[in-house]
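1. sequence? don't have it. structure:
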């Protein structure tokens, strides 16, 4: 059996952690389980991340990076800022339906890490602030009031929670219709 290179081990651990932390919860999953799922030693896991806390932060940062890629991909074809806003609802729907309606990984993490000073919470704040900033930039470009971004965030977060409860995507479609009304988007 060949040795796993350090970069390979890091990627394998992140992939395993992402699956396990999202599916089962962060505190429930131990580093032994992550290492076994990744096919690496515990020493390799610690050598790459230093601690479970740093692994959790890396998992959330990677998830944020992947989320940004998906939003960029979905909104790239939308020249109008109003269409970009509505495409974010499509991105949320695609992301959460693909992941089995387990909810927002960032909000799930906040429930497991209640201390606002925890580094995990900083990653969550960064993610949510970036999303809010993106929405604010789009509504500003569309000539809409700045505060509309707050309302859109509430629609997105509410649809996320509702989709977990109902285990389906309809809440995102409903939220998208409401968002279209709020931003005065008239479908072509």
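-> Thanks, I have the structure now. None of these values were measured; they are calculated from a predicted model. Residues are numbered from 1 along each chain as shown.
2. every contact and neighbour count from this point should use C-alpha atoms.
-> OK.
3. which of the residues in the one helix or strand residue 84 maps to are buried?
-> Taking DSSP states H and E as the definition, residue 84 sits inside helix 81-98. By neighbour count with 16 or more other C-alpha atoms under 10 Å, helix 81-98 contains the buried residues 81-93, 95-97.
4. quick check, nearest of these to residue 4?
-> residue 95 (30.4 Å; C-alpha to C-alpha).
5. got a list of what that closest one touches?
-> Neighbouring residues of residue 95 by C-alpha atoms under 8 Å, 6 or more residues apart in numbering: there are none.
6. ok, second structure coming up, stack it against the first:
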């Protein structure tokens, strides 16, 4: 097995454990057992638990990006591409193991004590905002719509996790439709 494969095996095991049980409640020995490798192998790949958390967040970012890209690619119109974000959320919220946003969860656990984790979470959230901004620009909508749609998606993730209900995606999608329709109804240059 290559170093890359071993690293991926460790990250996938740690991701399942951290996401399902919380980062603080999972020791490295539990990760070792789940990954089927030695502690020495884990620490060779990730010199600290913080580094492993960062590896998991990178993995989650890649999964998120692939999921959003796939949903958006299936949409036919610029408006549908904006709404595809919420369709992706709806499918995700229906998954049996859904526990909310792994980035928000990591920030809640470690954001105050790990500047590196806090920065990784901020970079991910900013990347999503930039992505939505690009979809908004491609649709020819006012730039102010991007942050509105992004924060709506963020709120849906948190609400779905706390309430344990996937309905937040449907509510957020309906609100997004209202925002999109309002943005296109405003004449260019009008006051907000």
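-> Received, thanks. Quick caveat, the model's predicted, so the values are computed rather than measured.
7. so how much does the helix holding residue 84 of the first structure differ from the second structure once superposed?
-> By mean C-alpha distance after the TM-score superposition for the first structure, the fitted helix 81-98 of the first structure averages 1.6 Å away from its aligned residues in the second structure.
8. which bit of the second structure covers that helix?
-> Aligned by TM-score structural alignment, helix 81-98 of the first structure falls on residues 78-95 of the second structure.
9. could you do stretch 24-36 of the first structure as well?
-> By TM-score structural alignment, stretch 24-36 of the first structure lines up with residues 21-33 in the second structure.
10. ok, and what's touching the matching stretch?
-> 10, 13-14, 17-18, 38-39, 42, 49, 53, 105-106, 109.
11. how far does that stretch stretch from start to finish?
-> Terminal residues of stretch 21-33 of the second structure lie 15 Å apart, using C-alpha to C-alpha, to the nearest Å.
12. kindly report the same for stretch 156-175 of the first structure.
-> 7 Å.
13. where in the second structure does it fall?
-> Residue span in the second structure matched to stretch 156-175 of the first structure, by TM-score structural alignment: 153-172.
14. need the counterpart of residue 61 of the first structure in the second structure.
-> Under TM-score structural alignment, residue 61 of the first structure pairs with residue 58 in the second structure.
15. which SSE is that match in?
-> helix 49-73.
16. ok, now which ones touch the closest residue to residue 75 of the first structure other than its chain neighbours?
-> Using C-alpha to C-alpha, 6 or more residues apart in numbering and skipping the chain neighbours, the partner closest in space to residue 75 of the first structure is residue 84 (5.2 Å). By C-alpha under 8 Å, 6+ apart, the contact set of residue 84 of the first structure is 75, 78, 138.
17. quick one: buried residues of stretch 159-179 of the first structure?
-> 159-164, 167-169, 171-172, 175-176, 179.
18. typed the wrong thing, it's stretch 32-42 of the first structure
-> Under 16+ other C-alpha under 10 Å, the buried positions of stretch 32-42 of the first structure are 34, 35, 37, 38, 40, 41, 42.
19. go through those and name the one nearest residue 116 of the first structure.
-> Nearest member of the buried residues of stretch 32-42 of the first structure to residue 116 of the first structure, counting by C-alpha to C-alpha, is residue 34, at 25.6 Å.
20. the helix or strand where that closest one lies vs the second structure, average distance?
-> Secondary structure from DSSP H and E places residue 34 of the first structure in helix 31-38. By mean C-alpha distance after the TM-score superposition for the first structure, the fitted helix 31-38 of the first structure averages 0.7 Å away from its aligned residues in the second structure.
21. what's the angle between that helix and helix 52-75?
-> 50 degrees (axes from the mean of the first three to the mean of the last three C-alpha atoms, to 10 degrees).
22. and whichever helix or strand comes after helix 31-38 of the first structure, what's buried?
-> As assigned by DSSP H and E, the chain's next helix or strand after helix 31-38 of the first structure is helix 42-49. For helix 42-49 of the first structure, the buried set under the neighbour-count rule, 16+ other C-alpha under 10 Å, comprises 42, 44, 45, 46, 48, 49.
23. do the same with stretch 95-104 of the second structure
-> 98, 99, 100, 101, 102, 103, 104.
24. wait, the fourth one touches residue 159, no?
-> No - counting by C-alpha atoms under 8 Å, residue 101 of the second structure does not reach residue 159; the two are 10.3 Å apart.
25. what about residue 47 of the second structure, how many neighbours?
-> 12 (other C-alpha atoms under 10 Å).
26. please apply the same query to residue 112 of the second structure.
-> 10.
27. chain neighbours aside, what residue packs nearest to the aligned residue in the first structure for it?
-> Aligned by TM-score structural alignment, residue 112 of the second structure pairs with residue 115 of the first structure. Ranked by C-alpha to C-alpha, 6+ apart and with sequence neighbours excluded, the top spatial neighbour of residue 115 of the first structure is residue 121, at 7.5 Å.
28. and for residue 135 of the first structure?
-> residue 149 (5.4 Å).
29. contacts only, for the one you found.
-> Per C-alpha under 8 Å, 6+ apart, neighbours of residue 149 of the first structure: 132, 135, 136, 139.
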